[in-house]
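Q: Task: produce atomic coordinates for the following.
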Amino acid sequence: MSARSRTAVVLGVVLTAVPLLAALAGPLLVGPLGLVAPTGTDALLPPGDGFVLGTDALGRDVAGLALTGGTTVVALTVGALACAYLVGTPIGLLLAATGRRRLDGFVLRVLDVLLVLPSLLLLLVLAATGRRGVVWLVLAVALVQLPSVVRLVRSAAAAPTQRPALEAMTLSGEPWWRVHLLESGRAALGPVAVDAGTRAVLVLAMLASANFLGVGLDPDTADWAVVIEQNTSSLYLAPAALLVPAGLLVALCAGINLLVDQLLDPGEVAA
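A: Presented below is the predicted three-dimensional model:
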């Protein structure tokens, strides 16, 4: 691995680790560090007076929000990805295994409808119909990702390089589920793992957009995206309340992208 690639990997790890540590360990540190604004705290206080980064538009400690606002971001992202892959992977494997081309084509055409459906339109529909719960948000984000996941798994499982191994297992009397689910699933595991890294960024962006629109989480939730939406008009009065959570979100997305880029670089993998 070249020095440039090592630098990119280190930078990617740092950019990813900082927001992840804040999201996972932050809530445990808020109490011991005293980063909880007392009831009645004035809004938009500058840094100082017991508040390291000041307070936001609702009078909450910005440092405390930075350490607690990532929990929902990570949990919703993992939940949406898990739903998409838990549903999409079996469908993709079954489509790769089926010999019924008409059924395969019909399912793919149905999924194509979802593939071209703008994610923002789906979020607006949720907002207009009053379906603003976290469950609805996770299901909507997973639904948008489903067509791409199915196509990826189907392509990986049906790759020409897999056919000799599958035919040999079939001739040796292996059961259908072991050949077309376990063996094909193992072949698709690598592409799925790489795809999950890239897709996590897409899910993060969609979840952030949903929270900007007020879909999913309550307006007073300590979530980075919600905090950004609440403090957009306070940029000049309390810049930290907007820039700190925005910086953490950008760092998480950029770090994941850097690490995935290095993983996808065949030259570096070969080196």
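Q: From here on, just use CA atoms for contacts and neighbour counts.
A: Noted.
Q: so Y85 touches V144, yeah?
A: No - in this structure, Y85 is not within contact of V144 by Cα atoms under 8 Å, at 11.8 Å.
Q: In which helix or strand does the spatially closest residue to L123 that is not a sequence neighbour reside?
A: Once flanking residues are discounted, L123 sits nearest to A210: 6.3 Å by Cα to Cα, 6 or more residues apart in numbering. Element membership of A210, judged by DSSP states H and E, is helix 184-212.
Q: before we go on, could you also do this sequence so I can check it against the first one:
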Amino acid sequence: MAATTAVQTKKKKDRTFVTTMKRLLKNKLAIFGLIIILLQVVMAIAAPVITIHSPFKQNLAQSELPLFSEGHFLGTDNFGRDLWSRIVYGARISLLVGITAVGLGLAGGVTLGLIAGYYRRLDGIIMRIVDLLFAFPGILLAMLIIAVLGTSLVNVAIAISIWSIPTCARIVRGSVLSVKKQEYVQAMKSLGASDFRILVKHILPNCSAPIIVFATMRMATAILSTASLSYLGLGAQPPTPEWGAMISQGQDFMWTSPHMTIVPGIAIMLIVFAFNVVGDGLRDALDPNMNLNQ
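A: The predicted structure is shown next:
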């Protein structure tokens, strides 16, 4: 009987996954965003292969070359560094910091959300801590943390992850409160299953949809926040090829060499747009009410 139930559950999950993927593939804007993300990932991984010049090498004799210059199709900055190389290696930094920040934020937020939603006696304490973090505007909280820890990309990732924890905890808590009322959870309790097993094996998988959507859309926030903090001088330090720092450096040459600011600005816009539309597409595809209507 148990084996039959397990097989039925697996088949149901497979059908749900197939249905979700079909719905996502019908969303042309989400597919476009996914293509942009994949191109950015490939670009970041293959950076040494698809670039000719070092992102750090200076050549003052070729400073501020315009777009489509010979050997520098995106031009150069005021130090003669190749902008294409700096954009490509900047993609590595943005994606790495974003993934690290979101990963740490998920680890803390999911843990707190599971505990708060499952153990009612701890709910009040955890949610008050979360409310305290919500009292600070996100970017100001990140700036405060960096002011304490110091300016570096590692500290930027830590700051953004701490900023992500309260939102993630709220989302997971709400899902846990709904899932733990289901009959199968009560049945597992009556069979003597441990709280840890119930949380990890039964409740967490059924809270995965909102977590996936949150993580995807939070990547956009993390990348934009990294660029913002670097622009303010609190993140990447020269000569690191980070997009926000490149915009900060290029703003002084906006009238003579606008491409120094426009090119990294477009890179940030595209990747943030991509993660947002993919997140929207996943939210629609994972919506159980929408799936039931198909």
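Q: Give the buried residues for stretch 34-52 of structure 1.
A: The neighbour-count criterion (16 or more other Cα atoms under 10 Å) identifies L35, V36, A37, L44, L45, P46, P47, F51 as the buried residues of stretch 34-52 of structure 1.
Q: Give me the distance between the two termini of it.
A: Chord length of stretch 34-52 of structure 1, first to last residue, is 11 Å (Cα to Cα, to the nearest Å).
Q: Need the counterpart of T55 of structure 1 in structure 2.
A: Structural alignment (TM-score structural alignment) places T55 of structure 1 against T76 in structure 2.
Q: try Y236 of structure 1
A: Y236 of structure 1 maps onto W255 in structure 2, by TM-score structural alignment.
Q: where does that match land in three-state SS?
A: Under DSSP: H, G, I helix; E, B strand; the rest coil, W255 of structure 2 falls in the coil class.
Q: do you know how far it is from E183 of structure 2?
A: 66 Å.
Q: related to what we said a few turns ago, I'd say the match of T55 of structure 1 and S63 touch.
A: Yes - using Cα under 8 Å, T76 of structure 2 is in contact with S63, at 5.9 Å.
Q: Give me the mean deviation of the helix holding A210 of structure 1 from structure 2.
A: Once fitted to structure 2, helix 184-212 of structure 1 is off its aligned match by 1.2 Å on average (mean Cα distance after the TM-score superposition for structure 1).
Q: Which part of structure 2 matches that helix?
A: Counting by TM-score structural alignment, helix 184-212 of structure 1 pairs with residues 203-231 of structure 2.
Q: Tell me the buried residues in the matching stretch?
A: Buried residues in stretch 203-231 of structure 2, counted by 16+ other Cα under 10 Å: 203-204, 206-207, 209-231.
Q: Quick check: the aligned partner of T7 of structure 1 in structure 2 vs N289 of structure 2, distance?
A: Alignment note (TM-score structural alignment): T7 of structure 1 maps to K28 of structure 2. As judged by Cα to Cα, K28 of structure 2 and N289 of structure 2 stand 21 Å apart.
Q: Neighbour count for the two, which is higher?
A: K28 (13 against 10; other Cα atoms under 10 Å).
Q: any idea how far that one is from I162 of structure 2?
A: 33 Å.
Q: What does V185 of structure 2 correspond to in structure 1?
A: When structure 1 is aligned by TM-score structural alignment, V185 of structure 2 is paired with L166.
Q: Please report how far the residue lying closest to that match once chain neighbours are set aside lies from A187 of structure 1.
A: Once flanking residues are discounted, L166 of structure 1 sits nearest to V179: 6.0 Å by Cα to Cα, 6+ apart. From V179 of structure 1 over to A187 of structure 1 the distance is 11 Å, taken as Cα to Cα.
Q: same question, A254 of structure 1
A: 28 Å.
Q: just V141 of structure 1 next, same as before
A: Separation of V141 of structure 1 from A187 of structure 1 (Cα to Cα) stands at 26 Å.
Q: for A97 of structure 1, same thing?
A: On the measure of Cα to Cα, A97 of structure 1 and A187 of structure 1 end up 13 Å apart.
Q: same deal with G34 of structure 1?
A: Counting by Cα to Cα - G34 of structure 1 and A187 of structure 1 are separated by 50 Å.
Q: which one is D61 of structure 1 nearest to, not counting chain neighbours?
A: Spatial nearest neighbour of D61 of structure 1, chain neighbours left out: T55 (4.6 Å); criterion: Cα to Cα, 6+ apart.
Q: The one you found reaches G40, doesn't it?
A: No - if you go by Cα under 8 Å, T55 of structure 1 and G40 don't touch, sitting 11.6 Å apart.
Q: Stretch 135-148 of structure 1 maps to which residues in structure 2?
A: Going by TM-score structural alignment: stretch 135-148 of structure 1 matches residues 154-167.
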